[in-house]
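**Student:** predicted coordinates and the sequence they were generated for:
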Amino acid sequence: MAKNPKVAIEDDTVSERLRYSVSLVKQGRHQFYTLTIPSDILAETCVVTTRKEDPKKGFQRELDKKRAMEIARYIDDELGTIPSSIVLSAQSAADLQIVGRGKTLEFTKRKDAFLILDGQHRVYGFSMAKTALRVPVVIYNGLSRRDETRLFIDINTKQKPVPSQLLLDIKQLADVETEAEEILRDVFDTFDEERNSAMAGLLSPAEASRTKITRVTFNQAVKPLLPLFASRSESEIYDILNAYLMAVTAEITKKTPSPLLAKPVVFRAFLALFRPVVQRLVDKYDQAYTSENFQTILGPVFSNLPIAKLEKPGSSWTTLRDYLEKRVVAKLTL
């Protein structure tokens, strides 16, 4: 990169003209330049316009400083790499020009030279990091505010994020699982693979599904129960939870053949009910965690239970759990 001599700008201050090698790319109605820019230069030349700051022309979201700090720590502490490009729109203050037979981009180093269309948290995170980086950048030139806004919408709607259930499924390959995530993965996989599983055929390991339980839903339901199993192995956790869910399934089957545990609201509600049910089982049967013993505790809960409560449970698993827990207490006998 070469620097031009400092030049005067409109407000009578002096600013540098910076030059970087670029490539021109044409896509659809627009063309843009690809290049790399030092992270400190990005911090000094890029701005955003939020709806709060400019209700008429702003379109960016509010900056999440915590997220930016996480990016800075990732760069400094984990020697992380973020290869995705920052997308910018050159503003008039940049006075952007292409020189050197079309291979070099030149602009004025000013704080309002570029408007960020995508990547504001990365730019801010890079500026907070101690480590200097060379950052991939895409620069559009000559865009109207309408064009900038449309590109912002396209970037944030056309590019779908990776599903959470897939990320959970592949964390083992990246060796970034927490201890709890490792336990939950093992228990989920056992439920998915074992023939005697109460959830056989009702789980979706890596894809979103409306008719099956995903890893995300499973983890949300089971993670709060892990402290109960502090001294138990993954296989023991599976055995106890499977006995419980087999008992739930047996009681549901008395009323309908539909696999209602495949409904996320129903699944989460019954897992949240596990704690009071298992407490009553321990009081009555010590630590004999059999499906039959669980069913003895659950039987009165299902007595006269309108199956519509489970077939059409609504959207709140906590409401269903509260309803079921009241029945546990109401049906208690000594």
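**Tutor:** Received it, and whenever you're ready, just let me know what you need. Only a predicted model underlies this, so the values are computations on that prediction, with no experimental measurement involved.
**Student:** going forward, measure contacts between C-alpha atoms and count neighbours the same way
**Tutor:** Fine.
**Student:** if you count neighbours, what's buried in the helix of greatest length in the chain?
**Tutor:** Longest helix in the chain by number of residues, with DSSP state H as the criterion: helix 234-253. For helix 234-253, the neighbour count (16 or more other CA atoms under 10 Å) marks 234, 237-252 as buried.
**Student:** repeat that for stretch 272-290.
**Tutor:** Buried residues in stretch 272-290 (16+ other CA under 10 Å): 272, 273, 274, 277, 278, 280, 281, 289, 290.
**Student:** show me which of those is closest to residue 209.
**Tutor:** residue 272 (21.2 Å; CA to CA).
**Student:** was I right about the closest one contacting residue 321?
**Tutor:** Yes. The criterion here is CA atoms under 8 Å, and residue 272 meets it with residue 321 at 6.5 Å.
**Student:** and the comparison structure, right after this:
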Amino acid sequence: MMQDQINDYKYSVSLVTQGEHRFYTLTMQSEVLSNTCFISNRDENPVDGFQRLLNKDRAQKIADYIDNGLGTIPTAIILSAQKEAQFEITGGGKTIKFKNHPKAFLILDGQHRVYGFSLSKTSVRVPVVIYNGLSRRDETRIFIDINTQQKPVPNELLYDIKNLAEYEDNSELLLREIFDFFHSESTSYLIGLTSPAEKSRIKISRVTFNSAFITIIKNFGDKDSFEIYEICNSYIGAFYNGLKKGNIENHITNSTVFKSIISIFPHVAQRTKDKYSNYRMDSFSEILSPLFLKLKPAKISKPGLSYKELSNYLIDCLKTDFVL
């Protein structure tokens, strides 16, 4: 990069042609991006804006990631040169020149990364793609294409490989180990019903499992992952057998049903401990028996989307008449 005047930047570039469009590729300092790029969003510019509002928390995470000294974000920022840039091609097509103006470039993709770079204390070189001469229609179409043609990595896969990247925190590590026991142990009542790396309509994904179990992990104190698995497997086994009596056991993999079953575990476990001083499956079954006497099968076969509503219903079914 050269800055031959206080308000001008020069960069060496490569010209790329794809279909009807031509664009320039280069690397640019993160602070230059911060000083010369802007976004257009529907909230601030309802007439012709098309991008969503920035999420400041997300941008701060990017800044922290860069500042820790280990972060690398090789994905290109995609820009469209505006009239304020006074964009010029020089040097036989191998150099570009533009003004240092806060609205020199409209961001078509990478707005949170640019915002994160602006919050970062560290200057980094960033891959950049620049389109020149686009109409607002073309800019909007490219924005739509970027956001519909690129398929994100499923959260299920990200959870599954986090341990390989050594990115897991303690709770994620614990949840992964518990899930893996349910997925692989021959004693598991969920054997064949779990999907570690993919979303599935007929299986419990790692994302569904984690979101259910994260609410009850604190109830296990310092128990290790296998102890938690054994207790929860006995509980799930008792619940599965209760559902089986109504021929609705296959619905245990429904995310609403599964989250509801796990969310009421503390209520059932407390009663089981108070009455039997153990967490065996037969003890759980005894405590759950009033629930299955009152449970309407349609509540499980057609659970809706609110696991909290179903949880409240299950807790009501657990209640028994008080006897002195």
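**Tutor:** The structure has been received and is ready for your questions. All of these numbers come straight from a predicted model, not from anything done at the bench.
**Student:** so which of the buried residues of stretch 272-290 of the first structure are in helices?
**Tutor:** Within these, membership in helices is found for 272, 274, 277, 278, 280, 281, as judged by DSSP H.
**Student:** surely residue 331 of the first structure and residue 302 touch.
**Tutor:** No. Counting by CA under 8 Å, residue 331 of the first structure stays clear of residue 302, with 9.7 Å between them.
**Student:** between those two, which is the more surrounded one?
**Tutor:** Between residue 331 of the first structure and residue 302, residue 302 has the larger neighbour count (other CA atoms under 10 Å), namely 20 against 15.
**Student:** map the more buried one across to the second structure for me.
**Tutor:** Matched to the second structure by TM-score structural alignment, residue 302 of the first structure sits across from residue 292.
**Student:** list the contacts for the nearest residue to that match once chain neighbours are set aside?
**Tutor:** Nearest non-adjacent residue to residue 292 of the second structure, counting by CA to CA, 6 or more residues apart in numbering: residue 242, 6.2 Å away. By CA atoms under 8 Å, 6 or more residues apart in numbering, the contact list for residue 242 of the second structure reads 249, 285, 288, 289, 292.
**Student:** helix/strand/coil for the fourth one?
**Tutor:** Right, residue 289 of the second structure. Secondary structure, DSSP: H, G, I helix; E, B strand; the rest coil: residue 289 of the second structure is helix.
**Student:** which residues touch it?
**Tutor:** Per CA under 8 Å, 6+ apart, neighbours of residue 289 of the second structure: residue 242.
**Student:** next one: the one 10 residues further on
**Tutor:** With contact set as CA under 8 Å, 6+ apart, residue 299 of the second structure has these partners: residue 310.
**Student:** for residue 1 of the first structure, same thing?
**Tutor:** When contacts are counted by CA under 8 Å, 6+ apart, residue 1 of the first structure touches 18, 19, 20, 21.
**Student:** and the second one, what pairs with it in the second structure?
**Tutor:** It refers to residue 19 of the first structure. Under TM-score structural alignment, residue 19 of the first structure pairs with residue 10 in the second structure.
**Student:** burial of that match, as a residue count?
**Tutor:** Using other CA under 10 Å, residue 10 of the second structure is surrounded by 18 other residues.
**Student:** what do you get for residue 75 of the second structure?
**Tutor:** 12.
**Student:** counterpart of it in the first structure?
**Tutor:** Using TM-score structural alignment, the partner of residue 75 of the second structure in the first structure is residue 84.
**Student:** what about that match, which SS state?
**Tutor:** Secondary structure assignment for residue 84 of the first structure (three-state DSSP): coil.
**Student:** excluding its backbone neighbours, what's nearest it?
**Tutor:** Distances taken as CA to CA, 6+ apart put residue 136 closest to residue 84 of the first structure, at 6.8 Å, once the chain neighbours are dropped.
**Student:** surely the one you found is in a helix?
**Tutor:** No. Checked against three-state DSSP, residue 136 of the first structure lies outside a helix; its state is strand.
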